[in-house]
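Engineer: just to be clear, the model below is a prediction. Sequence and coordinates:
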Amino acid sequence: MPVATARTVSLDGAVGHLVTIQADVSPGQVRVDLVGRVDQALGEARDRVRMAIINSELDWPATKRVTVLLSPADLHKRGTHHDLGIALAVLAAEGSIAPELLAHCLFVGELTLDGSLRSVRGVLPMVLAAREHGITTVVVPEPQAEEAMMVPGTTVFGVRSLAQAIAVLSGQPLPEAPPVVRSAGANLLHWRGSTRHEDVDLADVLGMDDARFALEVAAAGGHHLMLSGPKGAGKTTLAERIPTILPDLAPEESLELTAIHSLAGVLDPGAGMIVRPPYSAPHHDASKTSIVGGGSGQVRPGELSRTHAGVLLLDEFPLFRRDVIEALREPLENGEITVARAEELVTLPARTILVVAANPCPCGEHRPDVGKDTCRCKPVALREYRSRLTGPVADRIDITRHVQPLSPHQRVDRFAAREDSATVRARVEAARARQAERYADTGWRLNAHATGVALRDRWPLTASATRTLDEHVVKGALTNRGAVRVHRLAWTVHDLDPSSTGAPGPAALDVALRLRQGRPLLDSTVRGRECSA
């Protein structure tokens, strides 16, 4: 028999690579060889596939030599989702099914010993990769058919077993098979941060005009934000309302984020594409792997990637482990995270709005601003705590705001104007539309994505504003990295003003510097937001 060919996809992070499975059944020493840089889990496919074929009452070449090549041979392949493609290629090489039935199809699924299928992680990015190579017909485990159908222009067949897959290919009635059992990873359907922002609104927040404006700027330009202040001041209350002022995801963002959740095993296919920005607030004892991604075997996305195009709140930031804090440098700077393993280098998108919140001291009672300091922290503990809020990571955070508790008057002022999230979101959407037009010929969507070189060359500040910014760098008040972030902030402040034209000038730069350095905003700035509503 000629060599039979089937196709599947191997994942490298969220990027899929088309894999060609070639099976040869010929006389020789009775053995099964599986070659092509396969990992241990995939190497065990020879036994799973053999027993699945036998127990499905199909012909296994028991007296011949079976050789299966997964190419390209230099690509490291991992995962059990190759099983279905391997089994079909062997059956086609043996002559049990016509080899031409496998042409132009993608096969994904893990086999059990009785020939049933099990669901796997990452079906959506696999189908996306197949479409890029012109393959528009896919066969997947039944529970993940809805997930595969999210890719436009794709014909999807959801099956429960190897026998059903053969029936679909040959146009025969489907034999009976028990429902597919979801894998442990695929059962994690209800991610804790996915709907957190649906029951809160910015109108719930009393006062805090300065901090509210900072939230609006962060949402409009995709800027990272640090909120500091005594316990109970409202830092978490503010942070968890940022998703409510973010617009719906763009189609490409939605597809990208949904693929990441599929890879992580936390996607609910029945809910369709993710259209709202995600939100997550992991506890401060979270591990580095859970935040940035990793794990044994196939790399799984962490919270930074799961909240891509959304909001990640690290509350009680100084209490996070130091290795977690230091690991934030790359994603805060580049918008992506690279996880290295012995034979694997995976890069995942991580353009989240990072919000870090911290008390002024471990006990949260440090209040020198009101002349009543009841802090009980020892000096050594206080220095260690505050050291987490400075240095390279802090330099990568665009906006710093100190949140003060409400005064008794603010708490009882029933006539104080409070904008709701919908009103602020409309301004954010308008500002983002201006950015989308400006960066239309680039790969960026928001001001926070633009590089310093591009801003200087193509979108500079006015001459007077540029001189002022350069003076801050020369005096040591800003690092070069800080100057780039102030430049981005100035553009976002400019974009939020519907009457602004040209390049950002001294007024926008002054607001950007205040946001960056944690200095209070001028009353006219806050009032300007209210007047433009």
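Structural biologist: Here it is on my side, so go on.
Engineer: for the rest of this, base every contact and every neighbour count on C-alpha atoms.
Structural biologist: OK.
Engineer: which residues in the stretch 351-500 of the chain form helices?
Structural biologist: 379-387, 392-395, 408-412, 421-438, 452-458, 463-474, 480-496 (DSSP state H, counting those that start in this stretch).
Engineer: here comes the other one, which I'd like you to weigh against the first:
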Amino acid sequence: MSTATARTVSLHGAIGHVVDVQVDVSPGQVGLTMVGRPDLSLRESGDRCRMAVLNSDLPWPVTKRTTILLSPADLLKRGPHFDLAVALAVLAAQQHLPPQVLPDLAVMGELTLDGRLRCVPGVLPMALAAAARGLRGVIVPEPQVPEAVLVPGLEVVGVRSLAQAVALLRGQEVPEAPAVEPPSVSRVLAWRGEQRLDDLDLADLRGMADAKFAAEVAAAGGHPLLLTGPKGGGKTSIAERLPSLLPDLSPEEALELTAVHSLAGTLPPGHGLMTRPPFSAPHHDASKASIVGGGSRQVRPGELSRTHAGVLFLDEFPLFRTDIIEALREPLENGDITIARTEESVTLPARGLLVLAANPCPCGDHDPVSGRSTCTCRATALRDYQNKLHGPVADRIDLRRHVGPLSRHEGDPLRDPDTSAVVRARVAAARERQAARYAGCGWRLNAHAPSTALRDRWPLAGSAAALLEETVYTGRLSSRGAVRVHRVAWTLADLEAVRTGRDVVPGPRELDLALSLRCGDPLPASLWERCG
């Protein structure tokens, strides 16, 4: 038999498709033909594989015609990780490998000309796709074994070279080979990086009780948060401490997030599951592709996806480009982001906690709440700046708080505010209530619950539903805003149940508080005392 099939995985965003690499070696005009919509890097795979096979002292059909079909043929394939599958299929077609050992394995890895393997991005989502297809195991570059073994029930084999892979499949002694260079991680060097957040605690901040309470509600229910106020008021300090309020990721969240970072090439070598929520605070001059995701050829995840189940902080929000601001609509509404290119459309997860911070004006000295203002901005500049805070994206923000100058009584050093650990315990308990309530649904947190499900299965209690409907009729809230207030009310009820130890269904009290959080109104003074 002059044909053989090996299997690998083609990635489209975070979704993997198992691809059959079918090879036919037969008499005819000498040459190599690859069909099935390969991109340029994949078309070059034939030359790489030929030299890798020959330099590994293995046979290549130099006097025959070699045809390679990547099936399904209508699916666009790209990337050098097809190399190992192509080389093994060619060897199997020449009877140098038992053909029956390949169909139940997915193989991935880039080959060098001397037959060594190189690491490739996206091993974890590829392994997930292989397991979903029912394949027995995967063969990957040795340094990426820790990624692939995160998929339960999958046999993972790590190799350093093509010769090692062939020996393993033939049941022979595995030859020695130089170690594979670990994957490079695109990371900006900075002092201590994200580790500096480990030293930040909510108890460090004096006062700002209402902003702290909003941060706790945001963390408990996954609600987007907007912080406004004059410069130096503490907006960034609140946002940087939000990760310390979040519990460890659930197994599903950890696997999703790790797969995204594997696809982006930002997973450190030998790293297991990412168990802590990530934090990112990109500069307002960042490009749309870096925030949303994209790329000229292969789509890569942006910060919206790399902070999935974590915190994305956009400081100086009105200074971000308009196209970036408008691109936030979809993830705020659906929890994912779809990036369309000429030949493909990719959907990536983006259910992180979005925190926006903005000054009231470009110079940062305008404070309409306290009345203290030394603003020198022109009226047109002030109008353009504030328009970005009141557009369609702002209507998708659940919580809004003004962070003003610290008053004398708030800065009392004798008061002992709650630590991040104390608040995190309440947040974790509130999330456990949500997980139990939404068991079997396609979402985990109140912020993601669809409006129809809330209305039909988890309505507000007492007169709260009528009061919420009245706010829409009077024009205080849009229909979208009413749904978001409903979600916040449930989060407040979950936190109240955690504090009191009794079951709570959101009623008029929770609705009033949710409306105040939504509209930026002052919170009751009693709440300040309660939240430290």
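Structural biologist: Cool, got the structure. Note that this is a predicted model, so its numbers are computed, not measured.
Engineer: what would you report as the TM-score here?
Structural biologist: Put the two chains on top of each other and the TM-score (TM-score structural alignment, normalised by the length of the second structure) is 0.96; 528 aligned residues with a Cα RMSD of 1.7 Å.
Engineer: ok, and which of the helices of the stretch 351-500 of the first structure has the densest surroundings?
Structural biologist: Among the helices of the stretch 351-500 of the first structure, helix 480-496 has the highest mean neighbour count (mean count of other Cα atoms under 10 Å), at a mean of 24.
Engineer: quick one: distance of it to the chain centre.
Structural biologist: Relative to its chain's centre, helix 480-496 of the first structure lies at 24 Å (Cα atoms, centre = their mean, to the nearest Å).
Engineer: that one relative to helix 421-438, how many degrees between them?
Structural biologist: 110 degrees (axes from the mean of the first three to the mean of the last three Cα atoms, to 10 degrees).
Engineer: helix 480-496 of the first structure vs the second structure - mean distance after superposition?
Structural biologist: Its matched residues in the second structure lie on average 0.4 Å from helix 480-496 of the first structure after superposition (mean Cα distance after the TM-score superposition for the first structure).
Engineer: pull the residues that contact that helix.
Structural biologist: Under the contact criterion Cα atoms under 8 Å, 6 or more residues apart in numbering, helix 480-496 of the first structure has outside partners 217, 220-221, 223, 395-396, 398, 427-428, 430-432, 434-435, 447-448, 450-452, 455, 461, 469-470, 473, 500, 503-504, 508-509, 511-513, 516.
Engineer: make it 6 Å
Structural biologist: Gly221, Asp398, Ala431, Asn447, Gly452, Pro504, Ala508, Leu509, Ala512 (Cα atoms under 6 Å, 6 or more residues apart in numbering).
Engineer: does the first one touch Ala450 like I think?
Structural biologist: No: between Gly221 of the first structure and Ala450 there is no contact under Cα atoms under 6 Å: 10.3 Å.
Engineer: contacts only, for the spatially most central residue of the first structure.
Structural biologist: Geometric centre of the first structure, nearest residue: Ser305, 2.7 Å, by Cα atoms, centre = their mean. Under the criterion of Cα under 6 Å, 6+ apart, the neighbours of Ser305 of the first structure are Pro349, Ala350.
Engineer: go through the strand or helix carrying it and flag the buried ones.
Structural biologist: Taking DSSP states H and E as the definition, one finds Ser305 of the first structure inside helix 303-306. For helix 303-306 of the first structure, a neighbour-count test (16 or more other Cα atoms under 10 Å) marks Glu303, Leu304, Ser305, Arg306 as buried.
Engineer: same question for stretch 127-137 of the second structure.
Structural biologist: For stretch 127-137 of the second structure, by 16+ other Cα under 10 Å, it's Ala127, Leu128, Ala129, Ala130, Ala131, Leu135, Gly137.
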